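# Everything below, folded, please.
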Amino acid sequence: MPKTLFQNIVFTIIMALLMVYGMICYNVALARGGVENITFLLALHELPIMAPIAFILEFFVVEKLAVRLAFTFMRPTDRPQFITYATSLMIVCIMCPVMSLIATLLFKEPSFGTWVQTFGMNLPMALLWQLLYCGPLTRLIFRTLFRKQLAADAEKAAQPQA
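I've put the predicted structure just below:
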């Protein structure tokens, strides 16, 4: 969806904030034995640490790798929605173990077993959160923010080439 560098930066910021906040809420709820009202406030304490890490990883490393991986089983002629889903799937498959490792090192008793457990608990939630909620919400917010620019780009693309 993003067409320019600025749009890609904005899109990645929105995605990182929503994805990281949702996953922190999930992990806080796991640690506290369930979701409580305080869960959403406690999650805000880790957000300023984890969101920039997620942004940097996603923007500079993971996005390009995920697109390459997605096109190992997708074709450019496939439906754009399926390409989006495949790319999102690959992003989660890369980001989840890395972010789980970082969270384990920063916020838990670091050990291989703790990281494996954290990753194992996070992967199903990360996939569902990304594909069903966070991804669509991020795209909606992005389309809303860039409505005029996206409409102008679509109009320009629809004009016959001379």
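# contacts, neighbours, all on C-alpha from now
Noted.
# mind listing what Ser88 touches?
Applying C-alpha atoms under 8 Å, 6 or more residues apart in numbering, we find Ser88 in contact with Ala66, Gln130, Leu131, Gly135.
# chain center to the helix or strand where it lies, what's the gap?
For Ser88, the host element (DSSP states H and E) is helix 80-107. Distance, stretch centre to chain centre, for helix 80-107: 7 Å (C-alpha atoms, centre = their mean, to the nearest Å).
# Also stretch 42-62?
The mean C-alpha position of stretch 42-62 is separated from the chain mean by 10 Å, C-alpha atoms, centre = their mean.
# who touches it?
Contacts of stretch 42-62 with the rest of the structure, by C-alpha under 8 Å, 6+ apart, involve 9, 12-13, 16-17, 20-21, 24-25, 28, 91, 94-95, 99, 103.
# what do you get if the cut-off is 6 Å, keeping everything else the same?
Ala16, Leu17, Val20, Ile24, Cys25 (C-alpha atoms under 6 Å, 6 or more residues apart in numbering).
# Among those, which lie within helices?
Of those, the ones assigned to helices by DSSP state H are Ala16, Leu17, Val20, Ile24, Cys25.
# would JSON lines of those residues with neighbour count and distance to Phe55 be doable?
Shown next, in JSON lines, are those (neighbours: other C-alpha atoms under 10 Å; distance: C-alpha to C-alpha, whole Å):
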{"residue": "Ala16", "neighbour count": "25", "distance to Phe55": "6"}
{"residue": "Leu17", "neighbour count": "19", "distance to Phe55": "8"}
{"residue": "Val20", "neighbour count": "26", "distance to Phe55": "10"}
{"residue": "Ile24", "neighbour count": "23", "distance to Phe55": "15"}
{"residue": "Cys25", "neighbour count": "22", "distance to Phe55": "18"}
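# Please generate a structure for the following sequence too, so the two can be compared:
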Amino acid sequence: MPRNKRESLIYTVLMCAFMVLWMSIYNVALHNGELSWQVVEEAWLGFPIGFVVAMFCDWFVVSGPAKGVAFGKLLKPHHGDLRKVITVSCCMVLPMVFIMSLYGALEVAVTTQQWSKLLMMWLTNIPINLIMALPLQLLIAGPIVRKLFRTAFPEGKVLA
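Now for the predicted structure:
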């Protein structure tokens, strides 16, 4: 886990990149009904804007309240690191799924001009994305990004 603001920013960039790219591939594949190189290409083309939106929302909207809930209501000082990681991850994923599902629904509404379906697309996207995002975060992205982060930036190397 990051120990200061600089580490937190680097970690957030890595985590957002991983999650946005995979969730973009997942959503485009669901929309197209298949997983193919065309799906990966389409997801990659939409990645930059999705990444910027996710970074902004993570850093300025979700992170503070999520960590506040995690450390203020759900965790105690005696809880172990694994419980802290899982709790913070869950508190981050839930609101990010709501926000990014809305982003995805808006993206589809803009490209198809089906504004009347926006609310239903958003509400439909939430459980579909939660089913993928939470296990992805807890079982794959979290461990991989933490390992990459600490390999690239050993503790104490990134100054506050």
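# related to what we said a few turns ago, scan the contacts of Ser88 of structure 1 and report the most crowded one.
With neighbours taken as other C-alpha atoms under 10 Å, the top of the contacts of Ser88 of structure 1 is Gln130, carrying 24 neighbours.
# Distance-wise, check the alignment partner in structure 2 of that residue relative to Ile86 of structure 2.
In structure 2, the residue matched to Gln130 of structure 1 (TM-score structural alignment) is Gln137. Look at Gln137 of structure 2 and Ile86 of structure 2: by C-alpha to C-alpha, to the nearest Å, they are 9 Å apart.
# and what of Gly68 of structure 2?
From Gly68 of structure 2 across to Ile86 of structure 2, the span is 15 Å (C-alpha to C-alpha).
# what does Val158 of structure 2 give?
From Val158 of structure 2 to Ile86 of structure 2 the distance is 24 Å (C-alpha to C-alpha).
# got the contact list for the residue most central in space within structure 2?
Taking C-alpha atoms, centre = their mean, the centroid of structure 2 lies closest to Met19, which sits 4.8 Å from it. Contacts for Met19 of structure 2 (C-alpha under 6 Å, 6+ apart) come out as none.
# Let me know the secondary structure of Gly156 of structure 2.
Three-state assignment for Gly156 of structure 2 (DSSP: H, G, I helix; E, B strand; the rest coil): coil.
# Distance of Gly80 of structure 2 relative to Thr112 of structure 2?
Taking C-alpha to C-alpha as the measure, Gly80 of structure 2 falls 48 Å from Thr112 of structure 2.
# Could you pull out the helices in structure 1 for me?
Ranges of helices within structure 1 are 5-32, 37-57, 63-70, 80-107, 112-128, 135-145, 147-158, based on DSSP H.
# which residues touch Trp122 of structure 2?
By C-alpha under 6 Å, 6+ apart, the contact set of Trp122 of structure 2 is Ser101, Leu102, Ala105.
# Look at stretch 102-121 of structure 2 and report the distance between its end residues.
With C-alpha to C-alpha, one end of stretch 102-121 of structure 2 sits 8 Å from the other.
# on that earlier part again, and the contacts of Ser88 of structure 1, which is closest to Arg32 of structure 1?
Gln130 (23.0 Å; C-alpha to C-alpha).
# I'd like to know how far that closest one sits from Pro76 of structure 1.
Noted for Gln130 of structure 1: a distance of 22 Å to Pro76 of structure 1, by C-alpha to C-alpha.
# Name the residues of the helix holding Ser88 of structure 1 that come out as buried.
Buried residues in helix 80-107 of structure 1, defined by neighbour count with 16 or more other C-alpha atoms under 10 Å: 83-84, 86-104.
# can you check stretch 53-61 of structure 2 too?
Residues of stretch 53-61 of structure 2 classed as buried by neighbour count (16+ other C-alpha under 10 Å): Val53, Ala54, Met55, Cys57, Asp58.
# What's the separation between Gly80 of structure 2 and Leu134 of structure 2?
20 Å.
# which residue lines up with Thr84 of structure 1 in structure 2?
So, by TM-score structural alignment, Thr84 of structure 1 is matched to Val85.
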